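Asks: Next comes the sequence, and after it the predicted model I'd like to discuss.
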Amino acid sequence: MRVDEPVEKLLRLTHIQRAGLKKLGIATIRDLLYHFPARYESSADIKRIADTQPNETAILYGAFSKLEMKRSWKTKVPMAEGTFEDESGSVRIVWFHQPYLAKMIRTGELVRLQGKVTERNGKKYIANPVAEKAAGIPFMTSGNSFLPVYPETVGITSLWFYHAIKRVMESGILETIPDPLSPEILKTYSLPSLKSALVFIHVPKREKDAAVARKRFAFEEVFLIQISRVREREKNREKQAHEIDADENRVAEFMRAFPFTPTSGQKKAIGEILADFLEPYPMSRLLEGDVGSGKTAVAAASAYAVVTSRPTGKGGVKQTFGNLQVAYMCPTEILAKQHFETFTSFFRKYPIQIGMITSSGCYKFPSKIKKGEATEISRSQLLKWVANGEIPILIGTHSLIQKTVNFKHLAYVIVDEQHRFGTFQRQAIATKGGTAPHLLSMTATPIPRTLALTVYGDLDLTVLDEMPAGRKAIKTEISTPARRAGVYEKIRELLKEGRQAYVICPRIDEPDPTKALALQARSVSAEAKRLQKDVFPEYTIEKLHSKMTPTEKEETMERFASGTTHILVATSVVEVGVNVPNATVIMIEGAERFGLAQLHQLRGRVMRSTYQPYCFLMVEHAGDNPRLKAIVAAKNGFELAEKDLEIRGAGELYGRRQWGISDVGMEALKNLKLVEAARTEATFLVTNDPLLRKSPLLKKLSEEKATELHFE
């Protein structure tokens, strides 16, 4: 029997089990072996209710009765309350601010409960425990009190996995599986063999065994990713790029017209890009810069070097006419328009035409009739001028990758907030034109260094970690309902000084009161009405959300940018790139409902001027929230990314669904040395055997892993 054969070749499955395995992504025996336990429980941690002591954290198995949704007597806080029972007794359970849990857990259903036991007036209770459905009470393996708990589904329990894996091990298949890691690598990094690691991870006798196995599989996964990334980098270096006149003096002259002094970080980034332009192969670089660090200026300066270079004609001779071209792809129309306006201001005194293409219209700068302004033109006319090379710079959204958009001499592609585009979309823009264009990917989303080294191993990394001169550090505060009035007064004070404000809500419309599971949170619609009527009647308030048409969004943003609107009540649609320097305060309702990366991006909306910026994180109740405390303490996005990785692995900013990396692989991201070691070994392997002829198994596995990875 082979490891790539279907599970059913070894195990008899019911219809329900077959469906459950499909849901878990398990088709082959290999898939089954690589379905690792999510955690391990020691039988010593599992308690009976009667044996629990106050102030201890306990794991209980039992069922609920009398679960109901209600509100607390004095504060009217929404809550779920019930009684949890096992064969030894019962204990009161309460969840504050989570009334929907009363509808999610059925009475009499077996549940695993973990929480801190508290005693009040001689009676025990557990507040806000973690509860999850359990297929059964953890089983005891022979001579082992260290119990594996697997990701489960209907019909497939941890007990099922235990017996299934035991059958696989007894069949002798482990002896036949080739180890992708060489004996030299295993010895160098003190890693167990594949067979030992599979035994250790599924049936560990000690916690140390499981840790060693997880380290081995983490290394293996990152190593396979690195091989695919290094091969991609080498493949890129075989391509021919356009020849660009990367004259630093010409670019420095262009930058002297900037209305600000470039930071040393911007100058360094531009220098690295210009050096890449001198190479015969195309650049592949990731520019990671915090919100407001000046990535657009770097893009403009490097674009200037490209569009002032002449194309190469037949016979490899430089032409004396024409321009190389630049494509700048943005994730939203608002951002495309904003960058179009920024570029036109930078290039105003140069005879270079700039076009913009989005689904709602096309523009060209400068206008032939209105000097110094942009003009709206037909799509066909814009496409014609791009195709014949008359428009050297084209800025747009996904419209840029349509088949009808053709360039004459596309030499440079800039992709902004690149994690918002799929791999296919980025490749589609990068393959327009014959000769391979240089590629600059930009992001303001904080990425931990280990993740950048892993997922973007084929890209060179440039970091802008310095803010423009005069920018003040943002003051961030976690505020409870008791402090709401004070927050409103601070906003009023800033509005009187002429500033503007954002109010961010998790929902667009009010939740349906008849639906218990609906997200109970403040909505844009209701909050805009309430603020206008009861709090800020003297100011103009508008709404912005994803249900509005592109034209409505654009007109709303124009009124806010011009200062006509004082307060913008919005969803997280303002998260990416919106630039209104006069807006210096943001109030985020239900802050605990937003992801950490989202909060950082939203906070960045008010960090675009020399005024003091403020961010108020509104929460429903005071409590220990490490994520929100991290955002208050973090000085920049990079520090925040590392802190988040430390708090909860890569789960909040980045996770399995987003990147295609397993939970074990994500654990590796806490270990910079492990990631660097995998990168070093992958580079050595590919350098000495580019086609991996000597390592067919690694070639096969790394290619399979590459297809699983995604960058959305």
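Replies: Cool, the structure landed. Numbers count the residues shown, from 1 in each chain.
Asks: When you work out contacts or count neighbours from here on, use the C-alpha atoms and nothing else.
Replies: Will do.
Asks: Make sure residue 463 is indeed in a strand.
Replies: Yes - the assignment for residue 463 by DSSP: H, G, I helix; E, B strand; the rest coil puts it in a strand.
Asks: State the distance from it to residue 413.
Replies: Going from residue 463 to residue 413 by CA to CA, to the nearest Å gives 19 Å.
Asks: ok, the two, which is more surrounded?
Replies: Legend: neighbour count by other CA atoms under 10 Å for residue 463 and residue 413, higher for residue 413 (27 against 17).
Asks: Does the more buried one touch residue 327 like I think?
Replies: Yes - look at residue 413 against residue 327 with CA atoms under 8 Å: they come within range, at 4.9 Å.
Asks: let's bring in a second one:
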Amino acid sequence: MQLLYLNPEYNGGMKLNDPLSSCFRILPIQASALKRLGIISVRDLLYHFPARYGDTAQVTSISNLRKGDTAVIFGRISGLKTSRAFRKKIPMAEAVVEDETGKIKIVWFYQAYLAKMIMEDSNVRVEGKVPERNGELYFSNPRIENAPDLFTQTKAHSLYPVYPETRGITSNWIYHKIQSIFASGILSEIQDPVPEFILKTYKLPDLKTSLIYIHTPKKEAHAQIARKRFAFEEIFLIQLERQKARHLFKENNAFVIEKSEEEIEQFVQRFPFTITSAQRRAIEHILADFKNGHPMSRLLEGDVGSGKTAVAAVAVYATATSKPKGQNFGTLQSAYMAPTEILAQQHFESFIKYFSHLPINVALITGSGCRKFPSKVHPDGWTNISRTQLLKWVASGEIAVLLGTHALIQKSVTFKNLALVIIDEQHRFGTTQRQKLAKKDGKTPHLLSMAATPIPRTLALTLYGDLDLSLLDEMPAGRKKIITEIITPEKRKAAYEEIRRELKAGRQLYVICPRIDEPDPTKELAIQTKSVKEEAKRLKKEVFPEYEIGILHSKMKPAEKERVMLDFKDKKIDILVATSVVEVGVNVENASLIVIEGAERFGL
């Protein structure tokens, strides 16, 4: 997020919102490249920060290079060409780099594409090993990058910025255009969005100084403090936006829901487990929010298995057994949105168990169809119903609890007395989607968002500053401890035998891989890790040929993903090889093991 604006008295020629094309001569290939980088205006270019910095102070002159050195040189490149080795026909690229002390040859084997990525006669930084052949020193397969030519002309400072680039735009081009913007005098007229007293409190530089420091640091400390300031600014502006949204939301009116402690306790006593003290605290928070006449806006965070659904069920119970204030008829309604159809179906079945003893109608709406509980034909079970009929019952208020996926936020779904909205795995939904559901009809409903992703408390308060926070930091009694082991290559065979014993006992297995397809061997920066498709083939051919193996990843169509997850749930698939897309898929109680390949590629 950027907030950059000018003093209204500034009369300079360049404006922050001016397109770069009106300030500089931009070639068509450069215009396309800038668009790919998301750079349109002067403001965008100022906020296109370096990815890192090179340091010419660490450079060795070519005349001082010795055989076996690992060195960095800085100079002008020429003679770029591609060829194939005489005997083995290996694709290779060659060039010559020259500084004021001499020349040296560069050779890249199997990386001929590099000759097309570097411009002839451009200034470069070269880093690598220096072998000798036929009495001549050369660089073999070095790292190379463009560097601004400023540093061949002056020693004012040795750090040079390396920006995120794309074909048609180099760091050198970006650097010089930013220097031209600085020279225009526009920095003196930019107003800082962060108040001066806050900058002093946290010992942060002002905006003008930070922009100069981040694009032209004289020392590493300048670059670091500038990055710290811009990180602070981004978080600060997010918090302001969230607090504004919070206050606007709280100004609305909501249904008042009041339930006695005895009623809540009677409902909780029916659970097949004893709720934790953390769940009790969360329930107390929610019931207190229900009473004040303004919409609740709360985030319920807890690990998988901590009992978020049970807390949500209590909130739904309090809502569904209450009537609109001043009425002795009708019921307040709840909407529960889940990220996948299978998860929505599982919550639907769970809610049937929670509310089967009460005269409460529970329904499910997804892209695949609609269901209602109880059924006139089967009082103890649900029945399929038409979408048209379900929408009529929701609009009339007959359906007290409606669960579903994105289908809930369609215009055709209207409620009579929507009092509570619950969003499961809320980080999976955009802000607009959450707002659409929270502003459905009439009064603003109470909002309960739930997340199993372990977001640190301080980060949660920043990103979700418009939400109050309740933490479920305890697991229900009797829950088995999860055993986590790091398997080294020499222990892999033994691990597979342990997995085979579990599979023979009727259990199922997840295998998580960082990639969908195998990495392209011609791409230097491709992540070399296991892929879903190849790992599934390998496991089937070499390790578990007797078991059914399925795959799941984000490139599959939604219907296909749903089918695979249903097959896994119904035990038609024994081993599911997937990317992290499976994390919000389905609760398969029979799956007792998970193997994470390339675990270092995943965060928390």
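Replies: Structure received. What you see is a predicted model, and the numbers here were worked out from it, not measured in a lab.
Asks: In stretch 196-214 of structure 1, which residues are buried?
Replies: Of the residues in stretch 196-214 of structure 1, 197-205, 209-210, 212-214 count as buried by neighbour count, 16 or more other CA atoms under 10 Å.
Asks: Do a quick rundown of the helices in the stretch 451-600 of structure 1.
Replies: Assigned by DSSP state H, counting those that start in this stretch, the helices in the stretch 451-600 of structure 1 fall at 484-496, 524-530, 550-562, 596-603.
Asks: So which of these is the most surrounded?
Replies: helix 596-603 (a mean of 22; mean count of other CA atoms under 10 Å).
Asks: now what about that one, what contacts it?
Replies: Around helix 596-603 of structure 1, the neighbours that count as contacts under CA atoms under 8 Å, 6 or more residues apart in numbering are 291, 444-446, 572, 574-576, 586, 591, 615, 627-628, 631, 637, 644, 652-653.
Asks: nearest to residue 52 of structure 1, of the helices of the stretch 451-600 of structure 1?
Replies: Closest to residue 52 of structure 1 of the helices of the stretch 451-600 of structure 1 is helix 596-603 (CA to CA; 35.2 Å).
Asks: Give the aligned range of whatever helix or strand comes next after that closest one in structure 2.
Replies: On the C-terminal side of helix 596-603 of structure 1, the closest following helix or strand by DSSP states H and E is strand 614-618. Per TM-score structural alignment, strand 614-618 of structure 1 has no counterpart in structure 2.
Asks: which secondary structure elements does strand 614-618 of structure 1 contact?
Replies: strand 475-479, strand 583-588 (3 or more CA pairs under 8 Å, 6 or more residues apart in numbering; DSSP states H and E).
Asks: can you give me the helices for the stretch 251-400 of structure 1?
Replies: 264-277, 295-307, 333-346, 379-387.
Asks: Need those helices in CSV (columns: mean neighbour count).
Replies: Compiled in CSV, the helices of the stretch 251-400 of structure 1 are given as follows (neighbours: other CA atoms under 10 Å):
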stretch, mean neighbour count
helix 264-277, 19
helix 295-307, 23
helix 333-346, 20
helix 379-387, 17
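Asks: Among those, which comes closest to residue 580 of structure 1?
Replies: Nearest to residue 580 of structure 1, of the helices of the stretch 251-400 of structure 1 and by CA to CA, is helix 333-346 at 10.1 Å.
Asks: what separates the closest one from the chain centre, distance-wise?
Replies: 25 Å (CA atoms, centre = their mean, to the nearest Å).
Asks: What of stretch 451-463 of structure 2?
Replies: On CA atoms, centre = their mean, the centre of stretch 451-463 of structure 2 falls 13 Å from the chain's centre.
Asks: on that earlier part again, the helices of the stretch 251-400 of structure 1: which one's closest to residue 675 of structure 1?
Replies: Closest to residue 675 of structure 1 of these is helix 264-277 (CA to CA; 24.2 Å).
Asks: matching residues in structure 2 for the closest one?
Replies: By TM-score structural alignment, helix 264-277 of structure 1 lines up with residues 277-290 in structure 2.
Asks: nearest to residue 386 of structure 1, of the helices and strands packed on strand 614-618 of structure 1?
Replies: strand 583-588 (36.1 Å).
Asks: residue range for that closest one in structure 2?
Replies: By TM-score structural alignment, strand 583-588 of structure 1 lines up with residues 591-596 in structure 2.
Asks: That stretch vs structure 1, average offset?
Replies: Once fitted to structure 1, stretch 591-596 of structure 2 is off its aligned match by 1.7 Å on average (mean CA distance after the TM-score superposition for structure 1).
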